[in-house]
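**Q** This is the structure alone, sequence omitted:
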């Protein structure tokens, strides 16, 4: 039986345990120019030192006009390589695989009206960003296809009602993804992971399952299930009253509806799945891994607000196992 400390291997990449630092955008540590700062390096070093299984570096933008906010990391030209390489070196120092999330904020509901030439240009910028990310020394890339940003907008049948190559039926809504992956396939050798953070509800869980299966066919190595563009009725439908029969009843153990989507999507895939959202305790992670509900679990805000979360989680797990075997 797997547990929180069980290693995992993706391609040739060795992952020491099942805990992931998700791509938390640390706005307070970045200046408006989008370059890596000493504060940001210190943050990633602290997480790596405590021994998480994998780090996914925060949303890094392919275009200066595609940012979430002014103070967001950039990767739109070669001047960013030096700073980003310093982050990648931290992963090498502590033998923690590091992926970098590549991102564009998109155009909101106006995605249906954006000129195709603009999307062509952004697609080219994604391709160039992928090449820079590999030059930086990261162990892989996570495409940001969730949270109502550009690829989420294109993936969603709610917002993408375009009538060109970028939208319409399912295959056309997936055109950006398919073309991007095909054009960069040579980068993803056995030492470079292709990950994808996707919305489990685009707008429904049924859509999320269809997208996930398609991404696996395209060659994605790792899926990270988060939120997409929901209608409220679809979000409510994704909730569940309980997990398997041994689900703990304590209110403090509560698992989020987004975690449930990850659990359901995993059932349809052969590649590893990361679940995320409102995970705070080692017990929650252990439950999901030990019951084979997810392959890896992302711990986000708890890593910020709990000093040395991973160190304490490891100690908590080992202490609990020791007590159970007495």
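**A** Thanks, I have it. None of the values given here were measured: they were computed from a predicted structure. Numbers count the residues shown, from 1 in each chain.
**Q** When you work out contacts or count neighbours from here on, use the C-alpha atoms and nothing else.
**A** OK.
**Q** all strands of the protein, in order?
**A** Using DSSP state E, the strands of the chain run over 8-10, 13-15, 19-21, 54-61, 98-103, 140-145, 193-199, 222-226, 273-275, 296-298.
**Q** Structure two is appended below for comparative analysis:
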């Protein structure tokens, strides 16, 4: 057990200076060609210098096909994109933090792609509601093309290639994005996945691709290269969806991922302890904790509840999104008992990129 969330810890094979992680947040700030840039170096280093022991990047697209979901989203799909991440990784390491690349395929939840005109998905089902204006001006979802066997193979190769590139760039590991409505999440969701082939139907079939991906990745990379996955039932536009298999099914998924070689599971929800599963009084995080798998918790964590969450999940990392966005020095300030900045959504207007954030911060400083 950890005496304090500010103490150094061993987590999933990494030595971290504390239990605070930067949650992955879409920042749409890369070059148009998907390469990381100097503004992104400064962005991530701010969090490392602000005290976060582990940084999880924004979602990075893995291939030059249908995986990109946003304009100015970074990629790990080719050598030049891979090389562009090296300065970020080196700068974060120099500031005494670890950094993990989140690998994300947009699936049906696509707002922009410079390689293809139509998204791919498990079916023709479009996401709930409408796209978020924070990432572009698209007013309605595109209808996806149901994936063929060739598409599944191409997506698998894309993920594995990006994982290989992440290791080459010096990242400490990767996080597969299986949450929030993107492709891996869609595979598990009966709202999106209405297939009747080997990838649809039972939870075992819906999870097949993900488990095969984890096994293949684990065999491919070095033993000390971390492989985790982020999971949720909810999406960015649907906070009500539940897997039909409930707690029993989710426990099976957690245990199967561990057997496949996953190093950690990152749960995200409206709040860490929200009762979320059908026929259960437990949250996603509670089920993972009981299964004994290394855990990162996310959802509504702030300066008012970190002690409570740290005590309830003494072996888990706490990933902060909105609180970190509001104040990159959150960890350092809370440890020093200093007041932290509160989130003002004006910093994310009209698009949630780093340029607009820094312009807003400069205006506040001059005001």
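**A** Structure's in. What do you need? Because the structure is predicted, anything quoted here is derived from the model rather than measured.
**Q** TM-score for this pair?
**A** TM-score of the superposed chains, computed with TM-score structural alignment, normalised by the length of structure 1, equals 0.81; 291 aligned residues with a CA RMSD of 2.6 Å.
**Q** Out of the strands of structure 1, which is closest to residue 323 of structure 1?
**A** Nearest of the strands of structure 1 to residue 323 of structure 1, taken as CA to CA: strand 19-21 at 22.5 Å.
**Q** So which elements touch the closest one?
**A** When contacts are defined as 3 or more CA pairs under 8 Å, 6 or more residues apart in numbering; DSSP states H and E, strand 19-21 of structure 1 packs onto strand 54-61, strand 296-298.
**Q** so which of the ones you listed comes closest to residue 281 of structure 1?
**A** Nearest of these (CA to CA): strand 296-298, 10.9 Å.
**Q** Now tell me what touches the closest one from outside.
**A** Strand 296-298 of structure 1 is contacted from outside by 18-22, 272-277, 279, 285, 288-289, using CA atoms under 8 Å, 6 or more residues apart in numbering.
**Q** Mind putting the strands of structure 1 into JSON lines with mean neighbour count?
**A** Listed next are those as JSON lines, based on neighbours: other CA atoms under 10 Å:
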{"stretch": "strand 8-10", "mean neighbour count": "14"}
{"stretch": "strand 13-15", "mean neighbour count": "17"}
{"stretch": "strand 19-21", "mean neighbour count": "25"}
{"stretch": "strand 54-61", "mean neighbour count": "24"}
{"stretch": "strand 98-103", "mean neighbour count": "26"}
{"stretch": "strand 140-145", "mean neighbour count": "27"}
{"stretch": "strand 193-199", "mean neighbour count": "26"}
{"stretch": "strand 222-226", "mean neighbour count": "25"}
{"stretch": "strand 273-275", "mean neighbour count": "26"}
{"stretch": "strand 296-298", "mean neighbour count": "27"}
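**Q** Figure out which of those is closest to residue 313 of structure 1.
**A** With CA to CA, the closest approach to residue 313 of structure 1 among those belongs to strand 19-21: 9.8 Å.
**Q** That closest one: average distance to aligned residues in structure 2?
**A** When structure 2 is overlaid, strand 19-21 of structure 1 sits 0.4 Å from its aligned residues on average, using mean CA distance after the TM-score superposition for structure 1.
**Q** spatially speaking, which residue is in the middle of structure 1?
**A** By CA atoms, centre = their mean, structure 1 has its centre lying nearest to residue 197, at 4.0 Å.
**Q** Quick check: that one vs residue 58 of structure 1, distance?
**A** 12 Å (CA to CA, to the nearest Å).
**Q** what's the closest of the helices and strands packed on strand 19-21 of structure 1 to residue 222 of structure 1?
**A** From those, taking CA to CA, the stretch that ends up closest is strand 296-298, at 10.0 Å.
**Q** In structure 2, which residues correspond to the closest one?
**A** Counting by TM-score structural alignment, strand 296-298 of structure 1 falls onto residues 317-319 of structure 2.
**Q** That stretch vs structure 1, mean deviation?
**A** Mean for stretch 317-319 of structure 2 is 0.9 Å (mean CA distance after the TM-score superposition for structure 1).
**Q** need the helices for structure 1, in chain order.
**A** With DSSP state H as the criterion, structure 1 has helices at 38-49, 81-94, 116-136, 150-155, 170-173, 175-184, 205-218, 232-237, 257-266, 282-290, 301-305, 309-324.
**Q** Between the ones you listed, which one is closest to residue 1 of structure 1.
**A** Nearest of the helices of structure 1 (CA to CA): helix 282-290, 6.3 Å.
**Q** Report the inter-axis angle for the closest one versus helix 309-324.
**A** Orientation check (axes from the mean of the first three to the mean of the last three CA atoms, to 10 degrees): helix 282-290 of structure 1 against helix 309-324 gives 70 degrees.
**Q** Against which helices or strands is helix 282-290 of structure 1 packed?
**A** strand 296-298, helix 309-324.
**Q** With distance to residue 238 of structure 1 added, can I get the strands of structure 1 in JSON lines?
**A** Conversion of the strands of structure 1 to JSON lines gives the following (distance: least, CA to CA, whole Å):
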{"stretch": "strand 8-10", "distance to residue 238 of structure 1": "28"}
{"stretch": "strand 13-15", "distance to residue 238 of structure 1": "30"}
{"stretch": "strand 19-21", "distance to residue 238 of structure 1": "23"}
{"stretch": "strand 54-61", "distance to residue 238 of structure 1": "26"}
{"stretch": "strand 98-103", "distance to residue 238 of structure 1": "26"}
{"stretch": "strand 140-145", "distance to residue 238 of structure 1": "19"}
{"stretch": "strand 193-199", "distance to residue 238 of structure 1": "12"}
{"stretch": "strand 222-226", "distance to residue 238 of structure 1": "12"}
{"stretch": "strand 273-275", "distance to residue 238 of structure 1": "14"}
{"stretch": "strand 296-298", "distance to residue 238 of structure 1": "19"}
